[in-house]
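Undergrad: Sequence plus the predicted model coming up.
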Amino acid sequence: MTQKIRTSTHYLAAMILLTVYGGQVCPLIDTLTLAHWGTLVAAAFIPMALLRMWLLPRLLNRVAIYDQPGRQFFFDLGLFLLFGSGLAVYNTVHLGFSVFESGPKVLLGFLIFGFFSGLDLALERERANGLTIIRENISPPETVRYTSLTRKFSGFALATVFLAGTVLILTVVKDVYWLTDVNFAMEGSRAQLLIVAEIGFIMLVLSGYILLIIASYTRNIRLFFGNETSVLRKVREGDLTRRVPRLTADEFGEIAGHTNIMIDGLIERDRIKNVFGKTVSPAIAGRLMDREKQGLSLGGSIQPLAILMCDIRDFTARAEGNPPEQVIEDLNRWFTEAVEATNSHGGVVDKFIGDGILALFGLDGEMDACEKAVACARDMLARLDRLNQSLDTPISVGIGIHKGEVLAGIVGSPERLEFTVVGDPVNTAARIERMTRRLDADILVSAAAHSDLPEGREWRDFGEQSFKGKSQKIRLYGL
């Protein structure tokens, strides 16, 4: 409905203004009465409007929605030129006007109003099509015609300057011709006022049309930028489900396309991050991401950590006596419980070693790392008791906890990196875990870890124990 109302308004305004324009730029047309010339202009506009109403929908249906605004502009401009040429021919044949005196001026008038009217209607079509593209999520075809914004602006500016300048020159020439018949002594002041009024009227009309085009284009830009910024706002909030519809085949469409590529890249980044976060703990993944910003390099730093080593007892026999699928399923169910227990107590699962788990506490410098490690071990055993109620073959584990300074950092090669901890305390924690079988204890902690635990909990003192490869004995405590 907006397009029809806008078209009717433009045609009515152009018809009225062309009626006034004819007498201002052409001395021959000025010899006709206003009613006579107005009737001739109306006789050109009525069939032009009917032809447009019938032909335009059929023409636009044949082209892509992105090409419709440009096609409509040239169609409207062509209609004005066609019927303007017809009126110029009529003036020459039936009224006897000079073909070089009146015809070009009539054609220029139709060209001016056809240009501005067609451009405004094309901008309205572009906006309406943009809303349709957003609503129906239409994508541009491969063959869409690309027109740069600089080309559009340059064309509009050059056409406006040319048309406005030509009309003003013709008006001045006509007034100079008219002044030759004026008695300046009698009518000089009146003649000056009339000339100023004519030029002022032309400038007012041209300025009005230019402002109208600027307003229409500004409204379209508001739609384009609003369309872009609304999606970017969602992206900033973490919503990557939206895409920017490409409303035009110019730089705005290019920006929308690049924004969508960026969103796809963010989705791929999150997908990789999600997979990465499942292969290593989120805390370690975060550390690697932080190191990557500074340039990943091998090496690390010495940190005091509480180290928990958990291993399934008699796993080899279990693997031999059960189907592989069942072994993997039971193992994954246990790992799920163990990882949840570790995370809930502020620990980090560094890696899975076969059927064993290496967990770290104190990576962020917590003072109660050993206490958290023991709480995690107790939670693991409680979860395992519940899990065993649903398993055909119960799982039994041993847990060893030790405290010491380790090298925490990135190891490997430039092509394959891993964040881990290296040092004697890690090996000691593994040996303490193995000692749980011989001492018949589910949880064993070293004296170094035990010294950081709060008093009041009953621990069994197993005394100093010897370990293979260790020159010094280690006192162990068990629950």
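TA: Okay, I see it. Given the structure is predicted, the values throughout are model-derived calculations rather than measurements.

Undergrad: From here on, just use CA atoms for contacts and neighbour counts.
TA: Will do.

Undergrad: Any idea how far stretch 467-476 is from the middle of the chain?
TA: Here the centre of mass of C-alpha atoms in stretch 467-476, compared against the chain's by Cα atoms, centre = their mean, to the nearest Å, lies 60 Å away.

Undergrad: alright, now check it against this:
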Amino acid sequence: MAIHSKIETLQNRLAGQPWFSSRRLQYLYFLLGALVVFVYSRGHVTAMETSGQALGTVTLLSFSLVMVIRYIIDKWFFFQDPNLEIVNKEFLISLGLYLLAGISGYALIVGYFLPEEQIPATKYLIGCLVYGYFVAVDNALNTERRCYYERRYIYAKNVSTTSSSSRLRLFILTTILITVVAMYLSANSVVYSLLAESGPDQRDIQIIFLYDIILMTMVIIGFSMRVAYTYAQNQKYLLDTQIKALQNIQKGDLDSYVPIMSKDEFALIAQNTNKMLEELREKQKVTSVLERIVSPDIMQRLLADDAAMLKQGQKYEVAILFCDLRRFTSFVETTPPDQVIRFLNAFFSKISDLVSTHNGLVNKFMGDAILGVFGAANKETSMQDALQAALHIITHTKTIRLGDADAFDIGIGIHTGFAVAGTIGSADRYEYTFIGDVVNTASRLDGLSKRLGYRIIISDDAYELLNNDFKKRFVDLGFQKIRGKSEAVHVYGAITDAELYEL
């Protein structure tokens, strides 16, 4: 168990550390490259007894030079603050260093150590380029992954991208080109050796050519697999990061964002996801404000409908319930303001719940009055819903006591008809409301309830929409003159016997 625990701990450390992109890997590549280039370029040297020491010295000098330069670059100029912008620079620097090793080795071979050996010098240069190309690609991918682990992301909202398929296609085409060039060089060296008077015999040349092909194939296949593995690891990390971010969003975490960690399709996905997050955060802010100002139903309408439709307004056949508190003015005069506010908040919260329970929505609060709308979603039962809400409101109001232990009284007016719903106000500030004669009439009926001595007054239009059981709760009050109407309105008053309010 202890050994298993240690192994698991080590695996977790390796999974969380970009050890594969450390500087040690750079120098391991240099050492391996020196060996590969030395073996590859040594095959066609005519003076085999002296070539090994000379090529070894050249390899040691040229690769020592680039290793020192690499150390200086890493320590003083590069990777102090890695970010995705330096990935391409890493590729160019790595390739440039191997090119420098090849050029310096070529110059040392031709100019000093083996002036007569043109083919080994050329193979030394080409070997450095071929090997250096694959190492440069792998180093760039490792640098990219190091940036991922160290959270060195691109924070810009718009990032120029290159598709993954384009990058992969470029790598494949370049690899094919390098393979063709290397094969051509090996074939050319065979022909040159056959024409040389002092070169090795034909059988040795065939063996050397086969040897070159095998070595070249091993290097190309090996590093292609290494690059493919590194690239796959990078893509997996990107995909895992995207999935984790989307899972956080799914859980409701809108404060996070999807990091833009690359310059390919994942960057486009991250950009669009972040734009969606910004819109969701903005909508959440609006929702947070609206839910404190309007009812949930109106809030959903404001969020769902477009601004043009809201300004234009929509026509609904609805039942309007208007109610206000009586004796509230005297209560305000004798009660501290903070207690008045607390009372209204508690009272309106309960009334809003009752309205919502009966399929209505609270359009607005006006001092001690409330405007409820029924039928905006289903007009078939709008009047029954409004009346049941009114009866429950009166039942609840009877339980409320003033400071002198007296109960509040309440008046309710209900009228049915067509109303227009939409946003009213200026460009900077507006509210969603219902307007029309039906609203004004319901307000006037509420005022009429006090004069006639009934808590609930409904119009004849509203009365006709009730079923027989509900109609039994009302008495005909005849035609009544109300303010704002040129003609009298036929109204009905609810019977006040407590037994009739049992729903």
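TA: Arrived safely, thanks for sending. Just so it is clear, the model here is predicted, and its values are computed rather than measured.

Undergrad: and residue 461 of the first structure, that's in a helix?
TA: No: the assignment for residue 461 of the first structure (DSSP: H, G, I helix; E, B strand; the rest coil) gives strand, which keeps it out of a helix.

Undergrad: which ones are touching the equivalent of it over in the second structure?
TA: In the second structure, the residue paired with residue 461 of the first structure according to TM-score structural alignment is residue 475. The contact partners of residue 475 of the second structure, taken as Cα atoms under 8 Å, 6 or more residues apart in numbering, are 492, 493, 494, 495.

Undergrad: Which of those fall in strands?
TA: When the contacts of residue 475 of the second structure are checked against strands using DSSP state E, the ones located there are 492, 493, 494.

Undergrad: Correct me if wrong: the second one contacts residue 477.
TA: Yes: counting by Cα atoms under 8 Å, residue 493 of the second structure does reach residue 477; the two are 6.5 Å apart.

Undergrad: what about those two, which has more around it?
TA: Set side by side, residue 493 of the second structure and residue 477 give different neighbour counts by other Cα atoms under 10 Å, the larger being at residue 493 (22 against 16).

Undergrad: Contacts only, for the residue nearest the centre of the first structure.
TA: Within the first structure, one residue has its C-alpha closest to the average C-alpha position: by Cα atoms, centre = their mean, that is residue 259, at 4.1 Å. By Cα under 8 Å, 6+ apart, the contact set of residue 259 of the first structure is residue 244.

Undergrad: That one corresponds to which position in the second structure?
TA: Matched to the second structure by TM-score structural alignment, residue 259 of the first structure sits across from residue 273.

Undergrad: That match - that's part of a strand, no?
TA: No: under the criterion used here (three-state DSSP), residue 273 of the second structure is helix, not part of a strand.

Undergrad: Quick check: it vs residue 288 of the second structure, distance?
TA: Using Cα to Cα, to the nearest Å, we find residue 273 of the second structure at a distance of 22 Å from residue 288 of the second structure.

Undergrad: cool, residue 32 of the second structure as well?
TA: Counting by Cα to Cα, the gap between residue 32 of the second structure and residue 288 of the second structure amounts to 62 Å.

Undergrad: Can you point out the buried residues in stretch 432-443 of the second structure?
TA: Under the neighbour-count criterion of 16 or more other Cα atoms under 10 Å, stretch 432-443 of the second structure has 432, 433, 434, 435, 437, 438, 439, 440, 441, 442, 443 buried.
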